[in-house]
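Asker: quick one, what's the 3D model for this:
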Amino acid sequence: MKVQSSVLVHLGYGKYVRSDRVTAVVPIEEERGPGRRTWVHVEGQTNPLVASRAEDSIVRDLVQEPHEVTQSRQQQEILQDLLIDLANINATVRRINRDEGGLDLDRLERRIRQILEA
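Answerer: This next block holds a predicted model:
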């Protein structure tokens, strides 16, 4: 498990904390109830925060990669796969696609390379 750095983790009721500042997540055992599920200890603070979310939910958010990062990685992998497939298309097929179908595979290949290199 790796804590994602500089990601805000929702504690409930409008409370958020940076994931890399959390030092401990402890379930509240006494006086636990709605709005009081978990103690969240944060670096630099003497008293823990009271979270309304359960400790396992908070921990999952601490170590889970944000959806946007996962989606971006998947999109880059798809573009890399497409680039490999485009490299296997011969010049004649490229010309036919460009002239007859309006699909310029050379331009598409250049654009994908630009995106992946950025």
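Asker: every contact and neighbour count from this point should use C-alpha atoms.
Answerer: Will do.
Asker: what segments of this protein are strands?
Answerer: Under the criterion DSSP state E, the chain carries strands at the ranges 8-12, 15-18, 22-27, 38-42, 49-51.
Asker: also this sequence, please, to line up against the first:
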Amino acid sequence: MEVRENIIVPLGYGKYVRSDKIIVLEPIEDDRGPGRRTKVFVEELKDPIIASRTETSIVSNIVEIPREIVEANVALELLKDIMDDINNIGPMLRKSIKKEAGLDLEKIEKQIEEILKHEID
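Answerer: A predicted model of the protein is given here:
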């Protein structure tokens, strides 16, 4: 893959950086959530910029990637984001959601885990 030069890449919440100035993209594992998806290390900046976009979506702006790969990665990132959100739902609300909407969050979690497990293999 080749980095497209002089492309302005949106990082979310009004943050932008030139594509050829990005050095490292590091997904945030701990304290990940809305507004906190990726650390973006940029040339000449001491500290990384915290982006609200995933590393996959940022990379898709930086380089030319075949559409099929981008779509698959976006789908996987969406599943990861859904999993993060579901993990923040407490047991009382889970019971209420299951009772009121018939939505079994435990079952959805297991299905997402199974999909993500196969993607890692």
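Asker: among the strands of the first structure, which is nearest residue 101 of the first structure?
Answerer: Using CA to CA as the criterion, the shortest distance between residue 101 of the first structure and those is 47.2 Å, found for strand 8-12.
Asker: quick revisit: looking at the strands of the first structure, spot the one closest to residue 108 of the first structure.
Answerer: Comparing those by their distance to residue 108 of the first structure (CA to CA), the top pick is strand 8-12, with 36.8 Å.
Asker: tell me what angle the closest one forms with strand 38-42.
Answerer: On the basis of axes from the mean of the first three to the mean of the last three CA atoms, to 10 degrees, strand 8-12 of the first structure is oriented at 150 degrees to strand 38-42.
Asker: nearest spatial neighbour of the spatially most central residue of the second structure, chain-adjacent residues omitted?
Answerer: A centroid search over the second structure (CA atoms, centre = their mean) returns residue 54, at 3.2 Å, as the residue closest to the centre. Excluding its sequence neighbours, the residue lying closest to residue 54 of the second structure (CA to CA, 6 or more residues apart in numbering) is residue 37, at 5.3 Å.
Asker: what's the local residue count around that neighbour?
Answerer: Taking other CA atoms under 10 Å as the criterion, the count of residues near residue 37 of the second structure is 22.
Asker: how much space between it and residue 81 of the second structure?
Answerer: Using CA to CA, to the nearest Å, one gets 9 Å for the distance from residue 37 of the second structure to residue 81 of the second structure.
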